[in-house]
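Student: Here's a sequence, model it:
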Amino acid sequence: MPESPAQDREKAPRPVPGLPARAFTMDAARRRELAAAFKAGGAHYDAVRPSYPDAALDFMVPATARDVVDVGAGTGIFTALLVGRGLEVTAVEPSQDMLGVLTGRLPEVDAVPGTGEDTGLGESSTDVITYAQAWHWVDPKAASAEAARVLRTGGQLALVWNQFDVSMPWVHRLARIMHAGDVHRPDFIPPLGPEFQGLESGAWTWEQSLSPEQVIELAKSRSYYLRAGAATRARVEHNLSWYLYDHLGHKPGVPFGLPYLTHAWRARLRSQ
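Tutor: Here you go, the predicted structure:
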């Protein structure tokens, strides 16, 4: 079984390097190299990645918004939530494989190839631009300028990340074994260009119900695993199996709650 609260108090979690913090210092070539891991495998990604809590959407999308552009939409996990709110949604995604999954599940969405730096969309054409698990894959200055171009006056840029709740030591150790790099440091603030003002943040804790096998599949959807060689992949799978089954005592096929922390930020387009 998962480690007890008493055990949790005995083990202070060590800092986890945050992928977003590192990603914003990368040059464009390095970002493209890392992001290339997601050119294939969209169906697998879609099957194992978590959704987002309703409260995060309430925070990110004003009630008055009519339409939204979801950039780095991937397979449409967050896009589907926007559609569910009755919004007109345009999805922008560079991976053709992921776009194929998105259009299959959301045929009503206008899905276009593009990047945060070059969406290909018209000027002043949307109320909100969202990035779910994607702002660390862009050049924040160029993407901010593009968002400002596409947003209408008074528009909003909203960013969100799901991450493991590493305040729990057993989850912290799981994150390290999985090389879950998208875990923010407590003082993390996403960098934005000067086009935006009034940055605000929100955070919510929740759990995703997964079996041990699904957790291992979740690890296989991460860029570290996707870019690794056969030996590294085998080691990650072996370590996860030992940790989940032998150390934590989970049973094959039996779901348990995997704690998540969702962080979101929103900022308004600066008046000209």
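Student: From now on I want contacts and neighbour counts done on CA atoms only, so please keep to that.
Tutor: OK.
Student: can you tell me which residues contact the spatially most central residue of the chain?
Tutor: For the chain, Q133 is the residue whose C-alpha lies nearest the centre (C-alpha atoms, centre = their mean; 2.1 Å). By C-alpha atoms under 8 Å, 6 or more residues apart in numbering, the residues touching Q133 are 72, 159-162.
Student: do that again at 6 Å, thanks
Tutor: W161 (C-alpha atoms under 6 Å, 6 or more residues apart in numbering).
Student: what does A63 give?
Tutor: So A63 contacts nothing (C-alpha under 6 Å, 6+ apart).
Student: separation between the residue nearest to the centre of the chain and L81?
Tutor: 14 Å (C-alpha to C-alpha, to the nearest Å).
Student: Likewise for E146?
Tutor: 24 Å.
Student: Is D70 in contact with E88, as I believe?
Tutor: No - with contact defined as C-alpha atoms under 6 Å, D70 does not count as touching E88 (10.5 Å).
Student: Settle it for me: which of these two has more neighbours?
Tutor: D70 (26 against 17; other C-alpha atoms under 10 Å).
Student: Another for comparison:
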Amino acid sequence: MDDPLHPPIPPISARDEPRFGSAERKRTLAGAFAGQGADYDRLRPGYPDAVLDAMLAPLAGSAPTLRAIDLGAGTGKLSSALAERGLEVTAVDTSAAMLEVARARGRTIAAGSLSTHLARAEETGLPGSSAELVTVAQAWHWFDAEEASAEVARLLASEGVLALVWNMLDVTIPWVHRLSRIMHAGDIHREDFAPTVGPELELTDRRAITWEDPMPTQDVIDLARTRSYVITAPEERRQKVLANLDWYLHDHLGHARGARVGVPYRTDLFLYRVAAR
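Tutor: So this is what the prediction gives:
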């Protein structure tokens, strides 16, 4: 029998996709990341090898050197991971501050190459058919799906692949579910979530990969500072969220201050090709 005081944890969010209330609210939240480059890069997780393997597998043998365009690249976490595998990567974003972090990452890469380009995902200005792989990590929901789909179809070379990827806290684990609620993590998808894309694109594969990112407890608290809800909240509300996280991790869960905690994640990957006409 269910305990009414401790209801069962839902397996995943009921959201079809992130909701913003209005186009103006969406623009406000999207713009909130502009000055968060250093914290975002330090605290947000990268992408496990299994995700990179899956997005590159359909392109095996398609070109001597693969070209990739990473839309909404932010600080270039995915861009640099692809470049380290030998790809020629162009990181595209609307935030000059974020791209400056990406450029710094690119200077340490020995295998492939990483360049940056300041532009909207919906209208990049890059040449058509100029990439075997287009990627979007943590950002597709910030774009106009119809316009971005048309731009992706224009950018992809023949038999090219679009990879949409999201890292999400694994809320099937009860303590992580509560963590996400305190943190106001709004990027948790329902189990059968499918991104909205235009008719130019057809889904060819999808994967869900679970893994852990070990972090000191203070970094878990600071992770909330990279969430759009917290960035845009009044100072009093922001400090309340951070204090609640401190209590939850150290008092309620009993972690020692500075202890490393394995934060469970689930990464959703969706692969597309341009639909046959």
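Student: Quantify their similarity with the TM-score.
Tutor: The TM-score (TM-score structural alignment, normalised by the length of the first structure) is 0.91; 262 aligned residues with a C-alpha RMSD of 1.8 Å.
Student: Give me the aligned partner of A230 of the first structure over in the second structure.
Tutor: Aligned counterpart of A230 of the first structure in the second structure: E235 (TM-score structural alignment).
Student: typo on my end, R173 of the first structure
Tutor: Aligned against the second structure - with TM-score structural alignment as the criterion - R173 of the first structure pairs with R178.
Student: And for its match, the neighbour number?
Tutor: Neighbours of R178 of the second structure using other C-alpha under 10 Å come to 14.
Student: what helix or strand does it sit in?
Tutor: Per DSSP states H and E: R178 of the second structure is located in helix 174-183.
Student: average offset between that helix and the first structure?
Tutor: Averaged over the aligned pairs, helix 174-183 of the second structure sits 0.4 Å from the first structure after superposition, using mean C-alpha distance after the TM-score superposition for the first structure.
Student: Contacts for that helix, please.
Tutor: Here helix 174-183 of the second structure has contacts from 171, 224, using C-alpha under 6 Å, 6+ apart.
Student: That helix: which residues count as buried?
Tutor: 176-177, 179-180, 182-183 (16 or more other C-alpha atoms under 10 Å).
Student: May I see the buried residues of stretch 121-130 of the second structure?
Tutor: 121-122, 124, 126, 130.
Student: Among those, list the two that are farthest apart in space.
Tutor: The span of these, defined through C-alpha to C-alpha, is set by E122 and S130 at 15.5 Å.
Student: and G155 of the first structure, how many neighbours?
Tutor: 24.
Student: Can you find the partner of it in the second structure?
Tutor: By TM-score structural alignment, G155 of the first structure lines up with G160.
Student: any idea which element its match lies in?
Tutor: With DSSP H and E as criterion, G160 of the second structure is part of strand 156-169.
Student: So which residues make contact with that strand?
Tutor: Applying C-alpha under 6 Å, 6+ apart, the set of residues contacting strand 156-169 of the second structure is 129-138, 188, 265-273.
Student: Now, of those, which are buried?
Tutor: Going by neighbour count (16+ other C-alpha under 10 Å), the contacts of strand 156-169 of the second structure have 130-138, 188, 265-273 buried.
Student: and stretch 251-261 of the second structure, which residues are buried?
Tutor: 260-261.
Student: now for it, what's the gap between its first and last residues?
Tutor: End-to-end for stretch 251-261 of the second structure, by C-alpha to C-alpha: 14 Å.
Student: Which part of the first structure matches that stretch?
Tutor: Going by TM-score structural alignment, stretch 251-261 of the second structure sits over residues 246-256 in the first structure.
Student: I'd like the distance from that stretch to the chain centre, please.
Tutor: Remark: stretch 246-256 of the first structure is offset 26 Å from the chain centroid, using C-alpha atoms, centre = their mean, to the nearest Å.
Student: Now do the helices in the stretch 151-277 of the second structure.
Tutor: Here the stretch 151-277 of the second structure has its helices, by DSSP state H, counting those that start in this stretch, at 174-183, 217-223, 228-232, 235-246.
Student: Out of those helices, indicate the one that is most buried.
Tutor: helix 217-223 (a mean of 20; mean count of other C-alpha atoms under 10 Å).
Student: Just give the nearest non-adjacent residue to V152 of the second structure, would you?
Tutor: V134 (7.0 Å; C-alpha to C-alpha, 6 or more residues apart in numbering).
Student: Please disregard the earlier target; I meant H179 of the first structure.
Tutor: Closest to H179 of the first structure by C-alpha to C-alpha, 6+ apart is Y224, at 6.6 Å.
Student: so where do the strands sit in the first structure?
Tutor: 67-71, 88-92, 110-112, 126-132, 151-164, 196-210, 256-269 (DSSP state E).
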